[in-house]
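> whatever this is, show me its structure:
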Amino acid sequence: MISVDAYRAIVTDLIGHASITAVPLAEAAGLVLARDVPAGVALPPFDNSAMDGYAVRAADVAGAPVTLPVADDIPAGRVDVAPLEPGTAHRIMTGAPLPPGADAVVMVEKTDGGTTDVRIDHRATAGDHVRRTGEDVRKGTVALHAGTVLGHSQLGLAAAVGLAEVVVYRPLSVLVVSTGTELVTAPDPLRYGQIYESNSVMLAAALRGLGCRVQVVRSVVDDVEEFRKIVEPKLAESDLLVTSGGVSAGAYEVVKDALTAHGVEFRKIAMQPGGPQGCGRWNGVPVVTLPGNPVSVLVSFEAFLRPALLAAMGHTALERRQVRARLTEDMPSPEGRRQYRRGFYTQADGEVTGIVGPRGGPGSHLLAAFTQANCLIVLPEEVTSAAEGAEVDVLLL
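I've put the predicted structure just below:
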């Protein structure tokens, strides 16, 4: 057996890094910037009004209340703004350019709202309600740094500094294949000895949640030639193949039989659940093969695929948040294996250390317990039992 950490490094190295590409802003949500975004314009690009009101010279309203003639109207978007002459005011709207000569804006609420003449009831200080050029972003500076995950606000900023597209790490295209003659796709009826296929549904959802593009092949029977016939033609359009099932030591391990001596090496990992794994390249395409039990699939995704795929697509935050918590009950663990148990973590107000209790037993078929969990309890390889009240590592999901 090899360690979880050693195998994670192997999978991460296998998947490598995605290529970079330019995409329109509308297609970039959730992707990671591959290059810095320079500000081609300042934000704001010109001095403008922060309020609906009147552009004035502060000195002209120092003796307020005063009445000034309204010499001009300046709506937002006007580009031919005349200078403000001394002793006058310009009616101005939010976002409209400040006229040359003006140094303040008086809110309309502090006036009588006149259009020919305006009575200004309060004094103004130079700079009042004026948004200065570049006070948000200076032209030529970096508006967004490489490695930034593009959410709605980041995309808004990219648009505001004049970009129509950004250079990002390309989302990986992942082919997900579930194997097993016993698998049936709902809503087809079950016969005795059959089960409904769920692994591909879970994996596809988890991969899409990372931003991957996913193609799914469900319920491939345990026949080597059939497996190769169905899967091999799809490799050319995939960056990664992920399979579930058929990798252990039984008589009908279709993935193991089909890919052994074809570039994929099968290993035993020092973990529970999820011990039997495989990875390598088939026709040049990275392949990660997972066990068939659903909890093993989900734990394997968290331990190996999630961090490797995040790294490949340019993310720097690769790990789940880890905390310490006190166990609410005794937990045994197999010697020499890192155990991952589904758990539920809570932390009371004012408490430094939370508490955690397992959900369901250690069995890798107990999927319902995973739906009740919000964390994984991690017991290291050297631990054979953890007593109630002991502090353990917890990965928050």
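
> okay, CA-based contacts and neighbour counts for the rest of this
Will do.

> and E388, that's in a helix?
No: assigned with DSSP: H, G, I helix; E, B strand; the rest coil, E388 falls outside any helix and is coil.

> let me know how buried it is, in neighbour terms.
E388 has 13 neighbouring residues, counting by other C-alpha atoms under 10 Å.

> quick check: it vs P24, distance?
Separation of E388 from P24 (C-alpha to C-alpha, to the nearest Å): 54 Å.

> and if you look at A50?
31 Å.

> comparing the two, which residue is more hemmed in?
Comparing A50 with P24 by neighbour count (other C-alpha under 10 Å), the higher total belongs to A50, at 21 against 12.

> isn't the more buried one right up against V108?
No: counting by C-alpha atoms under 8 Å, V108 is not a contact partner of A50; they are 11.6 Å apart.

> show me where the stretch 1-150 of the chain has its strands.
Here the stretch 1-150 of the chain has its strands, by DSSP state E, counting those that start in this stretch, at 20-24, 37-38, 48-49, 53-56, 66-74, 89-92, 104-107, 117-120, 130-131, 142-144.

> what does the third one contact?
Yep, that's strand 48-49 we're talking about. Applying C-alpha atoms under 8 Å, 6 or more residues apart in numbering, the external contacts of strand 48-49 come out as 92-98, 105, 129-133.

> and V11, what does it touch?
Contacts of V11 (C-alpha under 8 Å, 6+ apart): 279, 288, 304-305, 308.

> among the residues you listed, which are in strands?
279, 288 (DSSP state E).

> and the contacts of V11 as TSV, adding neighbour count and distance to R320?
TSV is the format used below for those (neighbours: other C-alpha atoms under 10 Å; distance: C-alpha to C-alpha, whole Å):
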residue	neighbour count	distance to R320
C279	23	23
V288	24	21
F304	19	12
L305	21	13
A308	24	13
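
> is it true that F301 lies in a strand?
No: looking at F301 with three-state DSSP, it is helix, so not inside a strand.

> here is the second sequence; please produce its structure so I can put it next to the first one:
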Amino acid sequence: MSSTAPQDTGRQQQRLWSVDEHLADILAAIRPLEAIELQLLDAQGCVLVEDVTVPVALPPFDNSSMDGYAVRVADVQGASEEFPAVLTVVGDVAAGSDGLPDGGTVGPGQAARIMTGAPLPAGAEAVVPVEWTDGGSGGGAAAGMTPASSAPEGAGGEVRVHRAAEARAHVRARGSDVQAGDLALAAGTVLGPPQIALLAAIGRGTVRVRPRPRVVVLSTGSELVQPGEALAAGAIYDSNSFALAAAARDAGAIAYRVGAVADDAATLRATIEDQLIRADLLVTTGGVSVGAYDVVKEALSGASAAGKPEDTAEAAEIDFRKLAMQPGKPQGFGSIGPDRTPLLALPGNPVSSYVSFELFVRPAIRALMGLPDVSRPSVRAVLEADKAIGSPAGRRQFLRATYDAGSGTVSPVGGSGSHLIAALAHADSLLVVPEEVTSVEPGTELEVIPLR
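As a prediction, the model looks like this:
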């Protein structure tokens, strides 16, 4: 999967990768998922792989947008409260019918009682809402209208119309939404509720899409306790797996969160092997630095293979790298298992983990979906701060911030510590300080990545 072989790990650890190089290496190895045919509701959140054209016009016939009376324009011209137009009711047109009974038409001096969505009967040129009439007399419609399911044929009786109507008033024209042969949705469209509605409206029961990627998230660390459990001395709650699983769903994936794995290489290898069956992408957090208990590196680096070809570690090609960024310097990327499932190993500090997800995992998910734009769009904004911001030389720094689109300003939130989760929760963007900049004065324009 990765362009770097596992036996080169030691050499790659000495090299400092740029953010752009690491992302390019990931995207070069990711291939969009194979397309499948899905029922409409199952396709929500998926990406179309082919253009969808309209088979029939929408709406397929002229129909009424109101409950009222279908009339000829000349018959209601000049109608008023004082001098209403008096018309003979020749029948009812209900939604779902094909017009007046027996192919009847609306002739001079006549009207047809019509329901919302019912086809405009032959001879009629407009619809007057029931509120513009006296509700009609005779034909069985108290207060003017009856439900379509129980409407009588309604011939006979009169209706008084108190207002004139222009031609096509309150008529939805055939094809006024889309015409037959029009492009309904283009390939590459993400299917949300409005797109699902359009597909259903034009009669599509299934659609060909790339499925939502299945992302398995594992956090590592013997100190991690699940929320809701008692917190022993020296332990902390596992927040990373929840944050990353939620972020994966936000990016369009189906996310599976695995409970924290203890700092044991064999246990981690077995857990990963168990999860491969349901993973299009694996994401680990923690254990990628240089400490004595960096279990992900121990379990998945080429040097740790157990020596058996069937072992998960033996089938892994994971490069552990140092990136010229803060936070998130230690990273891992490669493939694992017989299907060469891509795996991204993220650092364990909460902010480092989340920033790494935004920069690398989110684009990988979007690439699996077959989307052309995989990264969040960035904007330029003016720094609003009390004092200058320092940044390490040679590192691209990503600071939590709040962005005001109205004023075009951005303000840092909290400090630069990679453990400050509260600051992350109150931020809505990432403020980017370039590698060559070591100090940024208030009023400086910088790149900002909005997160919402």
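
> nearest to D223 of structure 1, out of the strands of the stretch 1-150 of structure 1?
strand 20-24 (37.9 Å; C-alpha to C-alpha).

> where in structure 2 does the closest one fall?
Alignment of strand 20-24 of structure 1 against structure 2: residues 35-39, by TM-score structural alignment.

> before we move on, the earlier item: what about structure 2, which of the contacts of V11 of structure 1 hold up?
Compared against structure 2 with both residues aligned by TM-score structural alignment, their matches' C-alpha atoms under 8 Å, the contacts of V11 of structure 1 retain 279, 304, 308.

> distance to P380 of structure 1 added to those, as TSV?
Conversion of the kept ones among the contacts of V11 of structure 1 to TSV gives the following (distance: C-alpha to C-alpha, whole Å):
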residue	distance to P380 of structure 1
C279	24
F304	16
A308	21
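
> quick one: map Y252 of structure 1 onto structure 2.
So Y252 of structure 1 corresponds to Y293, using TM-score structural alignment.

> do F304 of structure 1 as well
Looks like F304 of structure 1 aligns to F360 there (TM-score structural alignment).

> once you drop chain neighbours, what's closest to that match?
In space, and not counting its chain neighbours, F360 of structure 2 is closest to L23: 5.9 Å by C-alpha to C-alpha, 6 or more residues apart in numbering.

> and if you look at I74 of structure 1?
I92 (4.7 Å).

> tell me how many other residues surround that neighbour.
Other residues lying near I92 of structure 1 total 28 when counted by other C-alpha under 10 Å.

> next up, the contacts around it.
By C-alpha under 8 Å, 6+ apart, I92 of structure 1 lies in contact with 49, 52-55, 73-75.

> how does it look with 6 Å?
I92 of structure 1 is in contact with 52-54, 74, counting by C-alpha atoms under 6 Å, 6 or more residues apart in numbering.

> switch the contacts of V11 of structure 1 over to TSV; also include distance to L298 of structure 1.
Shown next, in TSV, are the contacts of V11 of structure 1 (distance: C-alpha to C-alpha, whole Å):
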residue	distance to L298 of structure 1
C279	17
V288	14
F304	10
L305	10
A308	15
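
> the residue nearest to F360 of structure 2 matches what in structure 1?
By TM-score structural alignment, L23 of structure 2 lines up with R8.

> any idea how many residues pack against V61 of structure 1?
Counted with other C-alpha under 10 Å, V61 of structure 1 comes out at 23.

> I should have written G180 of structure 1 there, sorry.
By the measure other C-alpha under 10 Å, the count of residues near G180 of structure 1 is 23.

> corresponding residue for it in structure 2?
Aligned partner of G180 of structure 1 by TM-score structural alignment: G221.

> my guess is that match contacts A262. True?
Yes: here G221 of structure 2 reaches A262: they are 5.0 Å apart, a contact under C-alpha atoms under 6 Å.

> still on that earlier bit, turn the strands of the stretch 1-150 of structure 1 into a markdown table, including distance to I195 of structure 1.
Putting these into a markdown table (distance: least, C-alpha to C-alpha, whole Å) gives the following:
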| stretch | distance to I195 of structure 1 |
| --- | --- |
| strand 20-24 | 41 |
| strand 37-38 | 51 |
| strand 48-49 | 66 |
| strand 53-56 | 70 |
| strand 66-74 | 71 |
| strand 89-92 | 70 |
| strand 104-107 | 70 |
| strand 117-120 | 79 |
| strand 130-131 | 64 |
| strand 142-144 | 49 |
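
> no more questions from me, cheers.
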